[in-house]
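Enquirer: Pasted the sequence and its predicted model underneath.
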Amino acid sequence: MTKTIYKGKDRGHANHGWLDTYHTFSFAGYYNPDRIHFGALRVLNDDTVSGGMGFGTHPHDNMEIVSIPLEGALEHKDTMGNTTVIKKGEVQIMSAGTGIQHSEKNHSSKDTVKFLQIWVFPEERGLEPRYEQKLFNEDDRLNQWQTVVSPMDSIDPGVKINQNSWFSMTKLEEGKSLTYQLKNNKNGVFIFNLSGSAKVANELLENRDGIGIKDINNIEINATIDAELLVMEVPMFT
């Protein structure tokens, strides 16, 4: 087992007034040569956007972009003709492929929206852009894994990603344990603790802490306080 700890307090941080953002990996004005990516996982941003504000229309290409609202609602528009609202409990994926432009804005004029913005390198470049969002019953992740992202050719539930990658979420009650079994033993897992605290690989993960682990087949997670966690299983490469 090889593990790397990413403490929440050590993340990159920028407050632009309308946007308060934390970067687990190097992004925009934050650069850390030891925090570029974890395998195919390139970006993990923890964003809070003020009411009525958001990211204006901008381009992307050759990246799988996943958004997970944690509070409030996001308004999405793109050049494929999609105009949608994504709320807590839903997961959105946008495969940028050969190129796409989109905007993500706070759907509310007064309340903040909080969401995770996650980028994953695609398995193949130059693919046709695509968009998908799906609502998940959060009760179905109580003390068990709920798959919210899975590969295009997988029968597993979840929005589909152009990568050999799975995202799973759980709400684990204090004192409960849960084992994550890797779908592909060549992959690694990045575990992000959204709230509470949990012990993973003999490390205590508190609010917004993360841990990247590779060279394992499975990993046990023990909640020391009611915890909500996101596990991202991704291919590993230098």
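Expert: Received, thanks.
Enquirer: Please make it C-alpha for all contacts and neighbour counts, starting now.
Expert: Noted.
Enquirer: what's the residue nearest in space to the middle of the chain in contact with, if anything?
Expert: Geometric centre of the chain, nearest residue: Ile118, 4.4 Å, by Cα atoms, centre = their mean. Listed by Cα atoms under 8 Å, 6 or more residues apart in numbering, the contact set of Ile118 reads Leu41, Arg42, Val43, Leu44, Asn45, Ile65, Val66, Ser67.
Enquirer: just His13 next, same as before
Expert: Asp20, Thr21, Tyr22, His23, Tyr30.
Enquirer: Columns neighbour count and distance to Thr147 on top of these, output as TSV?
Expert: Formatted as TSV, the contacts of His13 follow (neighbours: other Cα atoms under 10 Å; distance: Cα to Cα, whole Å):
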residue	neighbour count	distance to Thr147
Asp20	15	28
Thr21	19	26
Tyr22	23	25
His23	23	24
Tyr30	15	31
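Enquirer: among the residues you listed, which are in helices?
Expert: Judged by DSSP state H, the contacts of His13 include no members of helices.
Enquirer: Could you pick out the longest strand of the chain?
Expert: If you go by DSSP state E, the chain has its longest strand at strand 218-235.
Enquirer: which other residues reach stretch 194-206?
Expert: With contacts defined as Cα under 8 Å, 6+ apart, stretch 194-206 is touched by 193, 207-209, 211, 219-230.
Enquirer: Weed out the non-buried ones from those.
Expert: Applying 16 or more other Cα atoms under 10 Å to the contacts of stretch 194-206, the neighbour count classes 193, 207-209, 211, 221-230 as buried.
Enquirer: ok, so of these, who is nearest Glu90?
Expert: Glu90 lies nearest to Leu230 out of the buried ones among the contacts of stretch 194-206, by Cα to Cα, at 13.9 Å.
Enquirer: So that closest one sits against Val189, correct?
Expert: No: checked against Cα atoms under 8 Å, the pair Leu230 and Val189 is beyond contact range at 10.0 Å.
Enquirer: which SSE is the residue nearest to the centre of the chain in?
Expert: Ile118 belongs to strand 113-120 when elements are defined using DSSP states H and E.
Enquirer: Show me what secondary structure element comes after that strand.
Expert: Downstream of strand 113-120, the first helix or strand assigned by DSSP H and E is strand 130-135.
Enquirer: Tell me how far the helix or strand following that next one lies from the chain's centre.
Expert: Remark: after strand 130-135, the chain's next helix or strand is strand 146-151, criterion DSSP H and E. Offset of strand 146-151 from its chain centre (Cα atoms, centre = their mean, to the nearest Å): 11 Å.
Enquirer: What helices and strands are in contact with the helix or strand just after strand 146-151?
Expert: Per DSSP H and E, the first helix or strand lying C-terminal to strand 146-151 is strand 159-161. Applying 3 or more Cα pairs under 8 Å, 6 or more residues apart in numbering; DSSP states H and E, one finds that strand 159-161 makes contact with strand 90-95, strand 130-135, strand 146-151.
Enquirer: let's bring in a second one:
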Amino acid sequence: MKTVYHAANTRGNQNHGWLNANHSFSFANYYDPSRMNFGALRVLNDDDIAAGMGFGTHPHNNMEIITLPLKGDLEHKDSMGYSEVIKEGDIQVLSAGSGIEHSEYNKNRDKPINLLQLWIFPNKQNVTPRYEQLSIRELKNDNEFYQILSPNSDDAGVWIHQNAWMHLGEFNDNKEKTYTLKDSNNGVYVFVIEGETVINDKTLTKRDALGVWDTQTLTLKPGMNSKIFLIEVPMTF
């Protein structure tokens, strides 16, 4: 088993006033050649956006973009004609493919929003752009990891153009959990949203991360009131 540890306070931070962004990997004006990606996972941004503020219309192509609001509502508009509000408890996928433009704004005029946005390199280039949004509340399974994303359109959660899976877990039982990787060529990036977890005698706390590969299984012991995010991606692509 190989690992890489990313403490929360080692992430790149850019505070623009209306946007306070923490970058797990090099992004925008934050550049660290040792933190360009974890396999096919290119971006993991932890963004706080002020009330009524956001990103104006901008382009993307050939990237799978996944957004998870943790607190608050995000307003999305794009060149495909979608105008949606993504709420806490939803997941959104934007397959940029051959090219799209979109904007993202905090829908709330009286409070900030906190969200995670991930970019994953696709396994197909220049596909027709697509949009998908789903409530994952009904997928939740207390004290177990539950799937919210996969490569398969008929599986639980949303799907993307990559051999990748995402699972969330919310824990209060203080028991060990085992995650079995779906593909031996993949690794898993463990991101602690809230609380803590122990992996290989190492304690990860809020917003810490541990990338793990060259293993078939991963054993974790989440603490009480913990929320853990597992991102399984190909290590070569």
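Expert: Now that the structure is in, tell me what you want to look at. Keep in mind that what you see is a predicted model, and the values were worked out from it rather than measured.
Enquirer: Report the TM-score for the pair.
Expert: Superposed pair, TM-score by TM-score structural alignment, normalised by the length of the second structure: 0.97. Supporting alignment: 237 aligned residues with a Cα RMSD of 1.3 Å.
Enquirer: mean shift between the longest strand of the first structure and the second structure?
Expert: On superposition with the second structure, the mean distance recorded for strand 218-235 of the first structure (mean Cα distance after the TM-score superposition for the first structure) is 1.0 Å.
Enquirer: thought Val85 of the second structure was touching Lys107?
Expert: Yes: using Cα under 8 Å, Val85 of the second structure is in contact with Lys107, at 7.5 Å.
Enquirer: which residues do the two both contact?
Expert: Residues touching both Val85 of the second structure and Lys107 (Cα under 8 Å, 6+ apart) are Asp73, Leu74, Glu75.
Enquirer: tally of neighbours for Pro69 of the first structure?
Expert: Look at Pro69 of the first structure: counted by other Cα atoms under 10 Å, it has 22 neighbours.
Enquirer: what does stretch 38-45 of the second structure contact?
Expert: 21-27, 36-37, 116-122, 187, 189, 211, 233-237.
Enquirer: try it again with 6 Å
Expert: By Cα atoms under 6 Å, 6 or more residues apart in numbering, the surrounding residues in contact with stretch 38-45 of the second structure are 22-25, 116-121, 233-236.
Enquirer: which of those has the most neighbours?
Expert: That'd be Ser24 among these, by other Cα under 10 Å, with 29 neighbours.
Enquirer: Quick check: that residue touching Thr10?
Expert: No: assessed by Cα atoms under 6 Å, Ser24 of the second structure is found out of contact with Thr10, at 8.2 Å.
Enquirer: For the counterpart of His37 of the first structure in the second structure, give me its contacts.
Expert: For His37 of the first structure, the aligned position in the second structure is Asn37, judged by TM-score structural alignment. For Asn37 of the second structure, the contacting residues are Phe25, by Cα under 6 Å, 6+ apart.
Enquirer: Please give me every residue in contact with His102 of the second structure.
Expert: Here His102 of the second structure is in contact with Thr57, His58, Lys77, Asp78 (Cα under 6 Å, 6+ apart).
Enquirer: so how many other residues sit close to the first one?
Expert: What it means is Thr57 of the second structure. The number of residues packed near Thr57 of the second structure is 14, by other Cα under 10 Å.
Enquirer: Please settle this for me: is it part of a helix?
Expert: No: counting by DSSP: H, G, I helix; E, B strand; the rest coil, Thr57 of the second structure is not found in a helix; it is strand.
Enquirer: Let me know the distance separating it from Asp78 of the second structure.
Expert: In this view, Thr57 of the second structure and Asp78 of the second structure are 8 Å apart by Cα to Cα, to the nearest Å.
Enquirer: give me the number of residues near Lys2 of the second structure?
Expert: As a burial measure, Lys2 of the second structure scores 9 neighbours (other Cα under 10 Å).
Enquirer: and the gap between the residue nearest to Gly39 of the second structure when sequence neighbours are not counted and Glu75 of the second structure?
Expert: Spatial nearest neighbour of Gly39 of the second structure, excluding adjacent residues (Cα to Cα, 6 or more residues apart in numbering): Met235 at 3.9 Å. Using Cα to Cα, Met235 of the second structure is found at 33 Å from Glu75 of the second structure.
Enquirer: How about Gly17 of the second structure?
Expert: Taking Cα to Cα, one finds Gly17 of the second structure at 19 Å from Glu75 of the second structure.
Enquirer: what does Met36 of the second structure give?
Expert: Per Cα to Cα, Met36 of the second structure is found 28 Å from Glu75 of the second structure.
Enquirer: same deal with Leu204 of the second structure?
Expert: Plainly put, Leu204 of the second structure is 32 Å away from Glu75 of the second structure if you go by Cα to Cα.
Enquirer: More neighbours: which of the two?
Expert: More neighbours surround Leu204 than the other of Leu204 of the second structure and Glu75, with 23 against 17 (other Cα under 10 Å).
Enquirer: Tell me the secondary structure of the more buried one, please.
Expert: Secondary structure for Leu204 of the second structure, judged by three-state DSSP, is strand.
Enquirer: And it, what's its match in the first structure?
Expert: Under the alignment (TM-score structural alignment), Leu204 of the second structure maps onto Leu205.
Enquirer: So Gly54 of the second structure is in contact with Lys107, correct?
Expert: No: the pair Gly54 of the second structure / Lys107 is not scored as a contact, 9.0 Å apart, by Cα under 6 Å.
Enquirer: so what's Ala51 of the second structure up against?
Expert: Ala51 of the second structure neighbours (Cα under 6 Å, 6+ apart): Asn106, Asn108, Arg109, Asp110, Lys111, Pro112.
Enquirer: Name the nearest of these relative to Ile136 of the second structure.
Expert: When those are compared for distance to Ile136 of the second structure (Cα to Cα), Asn106 wins out at 20.2 Å.
Enquirer: residues contacting the closest one?
Expert: Asn106 of the second structure makes contact with Ala51, Gly52, Met53, Gly54, Leu74, according to Cα under 6 Å, 6+ apart.
Enquirer: can you do 7 Å?
Expert: Applying Cα atoms under 7 Å, 6 or more residues apart in numbering to Asn106 of the second structure gives the contacts Ile49, Ala51, Gly52, Met53, Gly54, Asp73, Leu74, Glu75, Ile113.
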